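K.L.:
Next one to model:
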Amino acid sequence: MLTGFKYLAKKASSLFATKSATYPIVIPRDKHTLSRSGLSPNAIKVLYRLNKEGFDAYLVGGCVRDHLIDIEPKDFDVVTNATPEEVHAIFSNSRLIGRRFRLVHVTYGREIIEVSTFRANSAPTDESKEINGDSGNLKGKDSARSAHGIILRDNVWGDIEQDAQRRDFTFNALYYNVADFSIHDYCGGLEDIQKQQVRMIGDASQRYQEDPVRMLRAVRFAAKLNFEIEPNTANPIKDMAHLLDHIPPARLFEEVLKLLGSGNGVATYHLLREYGLFRYLFPETDDLIRSNWKNPHIDVEKFILQGLKNTDNRIQEGKSTAPYFLYAILLWPKVLHRHTEFLAQGLPETPALHQAASLVLDNQVAHTSIPRRFSTPMREIWDLQFRLPKRFGKRAFTLEQHPRFRAAFDFILIREESGSDLDNLGSWWQDFQDANDKGRLDLINKADPLKNGKKLPAKRRPRRRKPNSKRVISSVDSGDSVSHE
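P.N.:
Now for the predicted structure:
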């Protein structure tokens, strides 16, 4: 995986030897493998345009790091000494976004190039704001922190050296200069790539205090790159994991999608559990795992790992995945747990399921928000887990037309692959989808308990309502007849 970087290190070994005295390390074009041909043409356009307008501009972070590790970059971020307002004025196809971090998105069709201004670290007590009197735009300082020390806004402009120091991990402080095609390393990121380690810039405890999401990012990069988390970076995580409770649920929702929905879900899950982070993302699911909850229909952790494995495989094969499916996997064990409890209280199957789903979702959104456009299909997938077994008569044809049928069918397969005994339900539905009309009818007849001698489950007798004595008396008194037939 590190072939590109090994070539760079071989050519530039003398530069590493003197790094302590010569920061930044500047790797000229003939001593690294990063080429414009592997970069986004639109990102290059942004760089050249900013240079033409008299500003410094660099590619930074993941796109540089990934290219050196022989991973195809997906996102191309630009950093410049131009302010957001100045960038916005240069590009007509741009828009200003963000309050916490003020950025500019330059849009080329479906591709977005994110442009940020060099930032400096703000002092913990600095909540000042300098305003440009002419335009009313933020100009200079704009920072604020919560009572827990978490950065709420960080729009304090600086220079490139200050910008490098405020980034999270060393390999994210690599800058590509399109003016001379050189790479600038300000924090030892090249050496850490060579060592295959994730290392925080500065004091890890302080950096996690400023932004607890950095703990999740450390885990995500370790899983994605197959790197080790450097000891000083790893040691504070377990003791500081509780700070995730102070992060807005909407932000954690997006982080979960990056963590578990990017093709490295299984490795990421193990690291989240190892460092005690998973419980702050999915507390009820974590409680079930730690309590070793026993249920004949599911092995909780085995089911989750199978779901993540299938998701990883789809992503690595270039197939799409839906965020709601990932969340449906992670919350299903608790839905099943609650459903079992409500059944024991005497609720019928369907109302028990609806109450279980509502309770689990209500509790989850306190930790990671789930938009309604995702929670609705999650409920439909769970509901179909109880409807798909009832496939006789015309029901099979109706169920197959359900907009969430395919997702629910895949869900069934994951349940069976993880050890749940569903009486070969997944195979039946696969055969039904593949069969011709006659074959489908044969399958339905075999599944129909009235035609194959299977015993039907006992139906719950409806509860009889007591007659309203007051209404009967008034009717008799008024001369109306009362029938007992």
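
K.L.:
okay, CA-based contacts and neighbour counts for the rest of this
P.N.:
Will do.

K.L.:
Near residue 404, how many other residues are there?
P.N.:
Look at residue 404: counted by other Cα atoms under 10 Å, it has 15 neighbours.

K.L.:
list the contacts for residue 236?
P.N.:
Shown in contact with residue 236 (Cα atoms under 8 Å, 6 or more residues apart in numbering): 204-205.

K.L.:
make it 7 Å
P.N.:
Residues in contact with residue 236 (Cα atoms under 7 Å, 6 or more residues apart in numbering) are residue 205.

K.L.:
Could you do residue 376 as well?
P.N.:
Residue 376 neighbours (Cα under 7 Å, 6+ apart): none.

K.L.:
Can you show me the strands along this protein?
P.N.:
All strands of the chain, identified by DSSP state E, fall at 25-27, 57-60, 77-80, 94-97, 103-108, 111-117, 129-131, 138-145, 151-154, 174-177, 182-185, 197-198, 228-229.

K.L.:
next up, for comparison:
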Amino acid sequence: MTSPIFLPAEPLTIPRDQHAISRKDISPSALRVLYRLHEAGYGVYLVGGAVRDLLLGEHPKDFDVATDATPEQVKHLFRNCRLIGRRFRLAHVVYGREIIEVATFRANTDDGSGDRETDEDGRVLRDNVYGTIEDDAVRRDFTANALYYAIADFSVRDYTGGFEDVNNRTLKLIGDPETRYREDPVRMLRAVRLAAKLRFTIDPASAEPISRLAPLLQEAAAARLFEECLKLFLSGHAEASFLGLEAHGLLAGLFPETARALASNRSGALRRMLIEGLRATDARIAADEPVSPAFLFALLLWPAYCRTLAMLQAQGVEAADAERRAADRVTLHQVDTVALPRRFSLPMQEIWLLQSRFSLRQRKKVVRLLAHPRFRAAYDFLLLRQSASDGHAADIAFWSEAQLDPDHALAVTAVRAEVDAETEEGGDARKPRRRRRRRPAATGH
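P.N.:
The predicted structure follows:
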């Protein structure tokens, strides 16, 4: 059973004229749900991240509702409602592509009449014990997420001190931090992600246990950690999230081989590349441009791939075989922690394996690489590698030109090679070089 969390002596009610939330900033679909439940006599509130973001002047993407109506009572009111979930029973009210999630107030402790189950380490397996709004507030994770906007009088209800924490831009866990992290280790990642997204500081007491408890992430479901990685790195705050993972000792919990590779890379080149890539990812998302999870994981696991490749080559493994084995080994080890689907892991490996082909200049190989479906992603990855080492400038120049005119790029490279060779021989004009006859250009290139 979870340890009880005690409420403040007096909950705080912030009237309409003392907060910034306006109904015009709330989704019309969410307002319909709020009003219908209110008119049916139920207590109902907008809750969680939407209230927090509205107080910060942001525009929430999702609007969640909390009520004292049971999921079945909610379904009775809305024909466009479906009930989901086993661990947490929820009602989804669907308006076109928008889903308003409606949750019944949950209690933090079970007197035996509810449906709650935890494992021997305290992790919650099922939690469908209903209670009051006060019960519901203290079982949420952070004080900033435990604020309730009442449609009845347009006030904000605060039971945990979250209103002050939002104003101070502080992320604070509700209850004993170590107990809450042991209940659900993924809360440590949520703390880092929310702090990065909101530009909040994690409260010292909430931050202190994270590095000690980071190994608990290995016991979390690998599929859930994959979803959390997408939220960490594909929400527009990838760089700040990565720095937060580093600062709180969580990087090794998510990407153990990457963490070891970065620690052993004395020059810091691999970390510079990683940071530059995450910064570019944030810029693409800010510009509303697509970002591939395959490219993201190719970036995050590149240090691990480089380290593994170097170890295999040091053992005398032939280059091409070492590349393939390194790619397979890193992927196999990583999916034990984060369940990376094959639709992303295979393109990720292709991006890595194509890197060694950028040094090739034979005509057939150039044309073949340009036609490869993963060429553009691999080329973009090569550009990122330049931020770690300036040894790729010649390859970048050639392939930039090759994308415009393969024949011209090959001709320029051939002339440069001849000039370099003649310079090395001292410019001896008595030994003219025979030129190979050029084949006609392949059609379509």
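
K.L.:
ok so, going back, kindly reformat the strands of the first structure as JSON lines and extend each row with mean neighbour count and distance to residue 68 of the first structure.
P.N.:
As requested, the strands of the first structure are exported to JSON lines (neighbours: other Cα atoms under 10 Å; distance: least, Cα to Cα, whole Å):
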{"stretch": "strand 25-27", "mean neighbour count": "20", "distance to residue 68 of the first structure": "12"}
{"stretch": "strand 57-60", "mean neighbour count": "26", "distance to residue 68 of the first structure": "12"}
{"stretch": "strand 77-80", "mean neighbour count": "22", "distance to residue 68 of the first structure": "16"}
{"stretch": "strand 94-97", "mean neighbour count": "16", "distance to residue 68 of the first structure": "29"}
{"stretch": "strand 103-108", "mean neighbour count": "20", "distance to residue 68 of the first structure": "25"}
{"stretch": "strand 111-117", "mean neighbour count": "21", "distance to residue 68 of the first structure": "20"}
{"stretch": "strand 129-131", "mean neighbour count": "14", "distance to residue 68 of the first structure": "39"}
{"stretch": "strand 138-145", "mean neighbour count": "20", "distance to residue 68 of the first structure": "34"}
{"stretch": "strand 151-154", "mean neighbour count": "18", "distance to residue 68 of the first structure": "29"}
{"stretch": "strand 174-177", "mean neighbour count": "24", "distance to residue 68 of the first structure": "10"}
{"stretch": "strand 182-185", "mean neighbour count": "22", "distance to residue 68 of the first structure": "11"}
{"stretch": "strand 197-198", "mean neighbour count": "25", "distance to residue 68 of the first structure": "14"}
{"stretch": "strand 228-229", "mean neighbour count": "18", "distance to residue 68 of the first structure": "18"}
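
K.L.:
and of these, who's closest to residue 402 of the first structure?
P.N.:
Nearest of these to residue 402 of the first structure, taken as Cα to Cα: strand 111-117 at 33.3 Å.

K.L.:
Is it possible to get a markdown table of the strands of the first structure that adds distance to residue 340 of the first structure?
P.N.:
Converted to a markdown table, the strands of the first structure look like this (distance: least, Cα to Cα, whole Å):
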| stretch | distance to residue 340 of the first structure |
| --- | --- |
| strand 25-27 | 61 |
| strand 57-60 | 51 |
| strand 77-80 | 48 |
| strand 94-97 | 46 |
| strand 103-108 | 48 |
| strand 111-117 | 47 |
| strand 129-131 | 55 |
| strand 138-145 | 44 |
| strand 151-154 | 42 |
| strand 174-177 | 53 |
| strand 182-185 | 56 |
| strand 197-198 | 43 |
| strand 228-229 | 40 |
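
K.L.:
I'd like to know which of those strands lies nearest to residue 36 of the first structure.
P.N.:
Closest to residue 36 of the first structure of those is strand 174-177 (Cα to Cα; 10.2 Å).

K.L.:
picking up where we left off before, closest to residue 365 of the first structure out of the strands of the first structure?
P.N.:
Of the strands of the first structure, the one closest to residue 365 of the first structure (Cα to Cα) turns out to be strand 151-154, at 21.0 Å.

K.L.:
Average offset of that closest one relative to the second structure?
P.N.:
With mean Cα distance after the TM-score superposition for the first structure, strand 151-154 of the first structure departs from the second structure by a mean of 1.3 Å once superposed.

K.L.:
Which part of the second structure matches that strand?
P.N.:
Residues 124-127 of the second structure are matched to strand 151-154 of the first structure when aligned by TM-score structural alignment.

K.L.:
ok, now stretch 187-196 of the first structure?
P.N.:
Using TM-score structural alignment, stretch 187-196 of the first structure pairs with 160-169 in the second structure.

K.L.:
start to end distance for that stretch?
P.N.:
One end of stretch 160-169 of the second structure sits 15 Å from the other (Cα to Cα, to the nearest Å).
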